[in-house]
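Q: What would the 3D arrangement of this be:
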Amino acid sequence: MSDNPQSLSNSQETSAVPVNNETLQNRRQHDLWKAIRTVPDFPKPGIDFYDITPLLLDHVDEVIDGMLAALPEGLLEQIDCFVAVEARGFVFASLLSGRLGKGMVLLRKPGKLPPPVANKSYALEYGSDTLEIQGGMAPRKVLLVDDILATGGTLTTAYHLCQEAGHDVAGVLVLLDLVDLHKPFPVPVYTVLEG
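A: As a prediction, this is how the structure comes out:
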């Protein structure tokens, strides 16, 4: 054994288990899952609500890093902007837009966008709703962004609304995909976490 502390330190480092990208990704996913709070019977009986607000407080950089890592190589260069679904999609799309310098289109609830608008109604797990998109924009290649893909009603409506507005939807990017709750999607779904 050497009396040189530097020598001891180096030998300890080389015997450590190597950390690769997959290991880091698994750790990130574990940490993110731990921060999500499940609230049973909210907003109505029988619905489990995934509260992601702790992620926004303590893990926002890891979330955005994870979203970017979920995308295939070259996709970001192909898209012109992000389409954000009200309301939590605004958070993620804004952060992605700011980090990458790409634009953002908002899908809003009725009466929030000035005319002209196109709208579409859809069913939710716990009711129904309507989304609107601003009309008169030049067609773009877009990536839909939202927090959670559950039954798919909101994002399917967003997809069709974007198509009707002339946009080419390259895919959907979400933090959490509840894969057992929805049918296959018409475009690729990229996600950080699956449930």
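
Q: Could you use CA atoms for every contact and neighbour count after this?
A: Noted.

Q: Quick check: Phe92 vs Asp147, distance?
A: Distance from Phe92 to Asp147, counting by CA to CA, to the nearest Å: 7 Å.

Q: wait, I meant Gly127
A: Gly127 is 19 Å from Asp147, by CA to CA.

Q: out of these two, which sits in the more crowded spot?
A: With neighbours defined as other CA atoms under 10 Å, Gly127 and Asp147 compare such that Asp147 has more, 23 against 7.

Q: and the helix or strand harbouring that one, what other elements does it pack with?
A: Using DSSP states H and E, Asp147 sits within strand 141-149. On a contact count with 3 or more CA pairs under 8 Å, 6 or more residues apart in numbering; DSSP states H and E, strand 141-149 meets strand 81-85, helix 88-100, helix 153-164, strand 168-177.

Q: Let's compare: structure for the following, please.
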Amino acid sequence: MNLKDKIADFPNFPKKGILFRDFSPILKDPSSLSYIADEFTKYFHPKNIDIFAGIESRGFILATVLASRYNKGMVMIRKAGKLPGKTVKLSYTIEYGKDTIEIQKGIIKEGQRILICDDLLATGGTAKASAKLIEKIGGKIAGFAFIIELTELGGIKGISNYDCKSLVKY
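A: Model (predicted):
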């Protein structure tokens, strides 16, 4: 299956000069969702993963699809102020300033192996910060799963010490 055929391009979104690669059309196609789950299942062995973590917000979708396929749980990595209860936060630098992500305190047990999921890898700042956040609370990174990777932005360099899989590369 060629997923590139199902990814929509939106020039000048969210701002001029950006070409937005949108995986939303994949979501309405059950065979594409199944294909995605199959491909990641071939790459990441279930015994090496205890739980999936989705990066806000599109990563939630991939993490949920994979968690269901692997019969594992899923947790959310969110922007600051979006999760109830006690959280652990991590601030990091992005292209145009700073951002903060968080995870609920106690949701991951010490030593659990986490596969971090997102729809797209671009510059890698949020992916790298997500790994640091998981490690900060005692989790171990089992790897990263991305549907799309924008190779020209070099985001893989910041997480190259982890096992990473992208299904579509531009």
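
Q: Per the alignment, name the residue of the first structure opposite Ile103 of the second structure.
A: Alignment note: Ile103 of the second structure maps to Ile133 in the first structure; criterion TM-score structural alignment.

Q: what does Phe20 of the second structure give?
A: Match for Phe20 of the second structure (TM-score structural alignment): Phe49.

Q: May I have the secondary structure class of its match?
A: Phe49 of the first structure carries the three-state label strand when classified by DSSP: H, G, I helix; E, B strand; the rest coil.

Q: By residue count, which helix of the first structure is the longest?
A: Counting residues, the longest helix in the first structure under DSSP state H turns out to be helix 21-35.

Q: That helix: which residues count as buried?
A: Across helix 21-35 of the first structure, burial judged by 16 or more other CA atoms under 10 Å covers Arg28, Gln29, Leu32, Trp33, Ala35.

Q: do stretch 96-114 of the first structure as well
A: Quick answer for stretch 96-114 of the first structure (16+ other CA under 10 Å): Leu96, Ser97, Gly103, Met104, Val105, Leu106, Leu107, Arg108, Lys109, Pro110.

Q: Geometric centre of the first structure: which residue is closest?
A: Closest residue to the average C-alpha location of the first structure: Val174 at 2.3 Å, with CA atoms, centre = their mean.

Q: Hmm, Met67 and that residue touching each other?
A: Yes - contact criterion CA atoms under 8 Å: Val174 of the first structure and Met67 qualify, at 7.4 Å.

Q: List the residues that are in contact with both of the two.
A: By CA atoms under 8 Å, 6 or more residues apart in numbering, Val174 of the first structure and Met67 have these common neighbours: Tyr190, Thr191, Val192.

Q: For whatever residue of the second structure lines up with the last one, the count of nearby residues, please.
A: Residue mapping for Val192 of the first structure onto the second structure gives Leu167, with TM-score structural alignment as the criterion. The local packing count at Leu167 of the second structure equals 16, with neighbours defined by other CA under 10 Å.

Q: Give me the distance between Leu167 of the second structure and Lys16 of the second structure.
A: 27 Å.

Q: any idea what Pro115 of the first structure aligns with in the second structure?
A: Match for Pro115 of the first structure (TM-score structural alignment): Gly85.

Q: Need the three-state assignment for that match.
A: Criterion first, three-state DSSP; result for Gly85 of the second structure: coil.

Q: ok, it touching Gln104?
A: Yes - the criterion here is CA under 8 Å, and Gly85 of the second structure meets it with Gln104 at 6.9 Å.

Q: Who has more neighbours out of these two?
A: Neighbour count, other CA under 10 Å: between Gly85 of the second structure and Gln104, Gln104 has more, with 18 against 8.

Q: and the closest residue to that one other than its chain neighbours, how many neighbours does it have?
A: Once flanking residues are discounted, Gln104 of the second structure sits nearest to Thr87: 4.3 Å by CA to CA, 6 or more residues apart in numbering. As a burial measure, Thr87 of the second structure scores 16 neighbours (other CA under 10 Å).
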